[in-house]
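1. The amino acid sequence is not available; the structure is as follows:
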């Protein structure tokens, strides 16, 4: 079964969607120059070009400056590939911010973990479940949301997502018991969850292959930054206002998201085979009309991303990245209240400021998206495949390992607060981010037709591992201490992330992939 992401054009059989395939074809021509006549080479080159009309070529040149594009757009202004760059950036910006909010809402409660511990008369470790439950749900529920979007489109459902989240954010303001707060947090996560997965599909529907790494990076860095900025900014709110005002801020932001989707959103799902299914009027798009009626919502489709467990070229980098996310993000991010509050008695504002180190490291690490596209473009000219992106993961693994060791050693050695443990946090955040965009882009390169399902798979694996971690982290810290605990985490990255990725890279490079 194949999930239709709405980006596959009628010209797919005429022009390879994978730019690496074209590189191989041209390399083959070069290798055969000695045995072919000039006329034969010209004939083959002509056959490899897209068989489109001169009118279509001129249309694409006027729109994009060239018709040599992958994937090849249709000759229609409503095709998302033909939108203006301004419109594409606007849609990417809104869905990237939606992804940002999925993790922002999760960690926004980190600075008030101590406050709620006193309010509900519970240990901080139990309050942490209000945070960790969202980590799991935002990874799992897109498995339901995305099949709906693959049938009905994205814009209307994203509006419903943000309005529903707003309602439960408002409900959190008036929650005075642990059970009520947990219910609000669960429902909030269910409603906001599509933002963490649908960004990859929208990037795939609106961009060309040579833009995919950097555009995926915008969405990916937004998701990663949300985990840090939520705790950072809400620390200031909690320092000067009652903890409930954190949820007031969430409510207002969710309302703003819904308004932006309503007035500025545009449907990126586009049915190339049945143009009558596409609605160009943005307000008429706000009704349930199947854009892809053939995409039935079934149990098989919901669990479909699970097939990638058997595809090692996708599973290995996904698992490697997820292990790094668990150790270099969750083990530092979610557990900072447990570590910092207990060891240094930090207040909400001081606790939030610790996350500035993550923000700095992540922002610098986003160079990975830009470098990924540049590396692939350079490699394609030399007959290299998509695995060339994986070179950028190695400095990422190294930075994560060093960062975890530095944090563990320095937090154990510190008797009073100092900045050295945060240097480890910044290094780990840098390492995680520099590998994020290349790994996502590489996995999508393996099968562009299933970009949406691949991103769902990556998200579900990452968030499931991230949910499991907080259950055993406190036990590790109390029994082994921080130095040994974070040393073990660094070793796990070496054994479960670096080595499998290296083996995959060597194998793929030998096969020219």
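-> Cool, got the structure. All values reported here derive from a predicted model rather than from experimental measurement.

2. Going by C-alpha atoms from here, please, whenever you check contacts or count neighbours.
-> Fine.

3. For stretch 445-457, buried residues please.
-> Applying a neighbour-count criterion of 16 or more other C-alpha atoms under 10 Å, the buried positions in stretch 445-457 are 445, 446, 448, 449, 450, 451, 452, 453, 454, 455, 456, 457.

4. here's the one I want to compare it with:
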């Protein structure tokens, strides 16, 4: 529901030099927020879809994101059992299967985004789920001792297919939701992806403790099958060109169910306009260009360090928990290890609640305090608690627990705090960068995915030597200080982000900074201050 208000244009031409503003006709939500972007009058415009249809679309994308990491980390607690099956003396070498899946998740979107611009996001999403299902079956059937290499390859290709949903889902959110709604939407999408990091290993522990390790993949294959069925039945592409030139294309889109499904997922009418090869190459290059922009380097540095350390120590947590007490471990069985991971579940749940209540409210409150003028940097203020306070504390507590072999409940507290902090940080940073390059949401999300996973891919190769050299306490204590240092990037953006954004590539930079989006003191304007 929206309220349309028309204004007299008191300043018909923008005057950039003088600092005057231009008033425009706008639609406002009932609570006084300007609808950004402004929807068209067409009921087929995704911005005009019902709340139920928007929620259903987001739910399907979220299930796809969940299946990605649930499958990729589906054997995270199966190292010891698989080491026996593949005749590997060191269980740590089995963690390379998770590293391979993680690498695929980071790299896959870079190739999928150009294809989405050619064939449509929804079509690529569906077939990526089909590919993820196929690689899951492949992984579950690699049971012979000489098939370890094939198993690693299956995990890599599973990651390549699985990493597509989170990146393309970011563009879907930008198509469906208004500015004042995106914080919650990005929280739900990203935490669905991150929930798989928790659920996959937890179920893995229960499975390998009671039945064949191959079941770790069969259950996630079932989730992927459900996503495929829901997508075929309910999912529509959210691309919508509001320019007058695209009217004929919009009218040609089929309304009947079978024709619509055929056009969306297989063949028929084009979902999006055709692109030249030069444009496709530009789309492929965009994530790399976005990745080297100062605003991305400063924000991405935080997620690089924070998520990298957190992800790695979650990966090796199995080694500490299931290791013998004589070697400094806790002597847990796989089932007990799985039960321990429920503290991460609570971390994700609390992060979801925090994001629901904070990720839109805090930025909009700051916006209201500044006269209703929006700046993307307002979103970063939700990072103070999880990024600057809780994460360093959790890493330090984690290190002390391992160094002095404290009671496992202290380790559980550290794990819970770390789970909350990292899961609360990821949606905010992704949302911020997407809004800085809002015409390139998929490319921005893919870039942040690389930042999120790059360090966690490399750290398993040197962290064991680091721990053996200085001990787990010093290793994690240094990680805590590194996380504080990484927070300087967002601090700088909060202070001078509007200026730093202008140092990005002009062909990519597009944001909503300067828009007046909130009714203040009886003023019902919706305008861009220039």
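-> Ah, there it is. Fair warning: this is a prediction, and the values are worked out from it, not measured in the lab.

5. What does the TM-score come to for these two?
-> For these two chains in superposition, a TM-score of 0.84 is obtained (TM-score structural alignment, normalised by the length of the first structure); 461 aligned residues with a C-alpha RMSD of 2.5 Å.

6. on that earlier part again, dump the buried residues of stretch 445-457 of the first structure to a markdown table, plus distance to residue 492 of the first structure and secondary structure.
-> Written out in a markdown table, the entries for these read as follows (distance: C-alpha to C-alpha, whole Å; DSSP: H, G, I helix; E, B strand; the rest coil):
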| residue | distance to residue 492 of the first structure | secondary structure |
| --- | --- | --- |
| 445 | 27 | helix |
| 446 | 26 | helix |
| 448 | 31 | helix |
| 449 | 33 | helix |
| 450 | 30 | helix |
| 451 | 28 | helix |
| 452 | 29 | helix |
| 453 | 27 | helix |
| 454 | 24 | helix |
| 455 | 24 | helix |
| 456 | 24 | helix |
| 457 | 21 | helix |
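
7. Report the mean deviation for stretch 480-487 of the first structure after fitting onto the second structure.
-> If you overlay the two and look at stretch 480-487 of the first structure, the average distance to its match in the second structure is 1.0 Å (mean C-alpha distance after the TM-score superposition for the first structure).

8. May I ask you to confirm that residue 513 of the second structure belongs to a helix?
-> No: secondary structure assignment (DSSP: H, G, I helix; E, B strand; the rest coil) places residue 513 of the second structure in coil, not in a helix.

9. Let me know whether it touches residue 375 as I believe.
-> Yes: assessed by C-alpha atoms under 8 Å, residue 513 of the second structure is found in contact with residue 375 at 4.4 Å.

10. In terms of neighbours, single out the busier of the two.
-> residue 375 (23 against 18; other C-alpha atoms under 10 Å).

11. could you check the distance from that one over to residue 192 of the second structure?
-> For residue 375 of the second structure, the distance to residue 192 of the second structure under the criterion C-alpha to C-alpha, to the nearest Å works out to 27 Å.

12. and if you look at residue 57 of the second structure?
-> 14 Å.

13. okay, those two: which has more neighbours?
-> residue 192 (25 against 22).

14. Name the nearest residue to the more buried one, ignoring sequence neighbours.
-> residue 66 (5.0 Å; C-alpha to C-alpha, 6 or more residues apart in numbering).

15. Can you report how many residues lie near that neighbour?
-> For residue 66 of the second structure, the tally of surrounding residues (other C-alpha under 10 Å) stands at 28.

16. Check the one 4 residues further on too.
-> Using other C-alpha under 10 Å, residue 70 of the second structure has 32 other residues around it.
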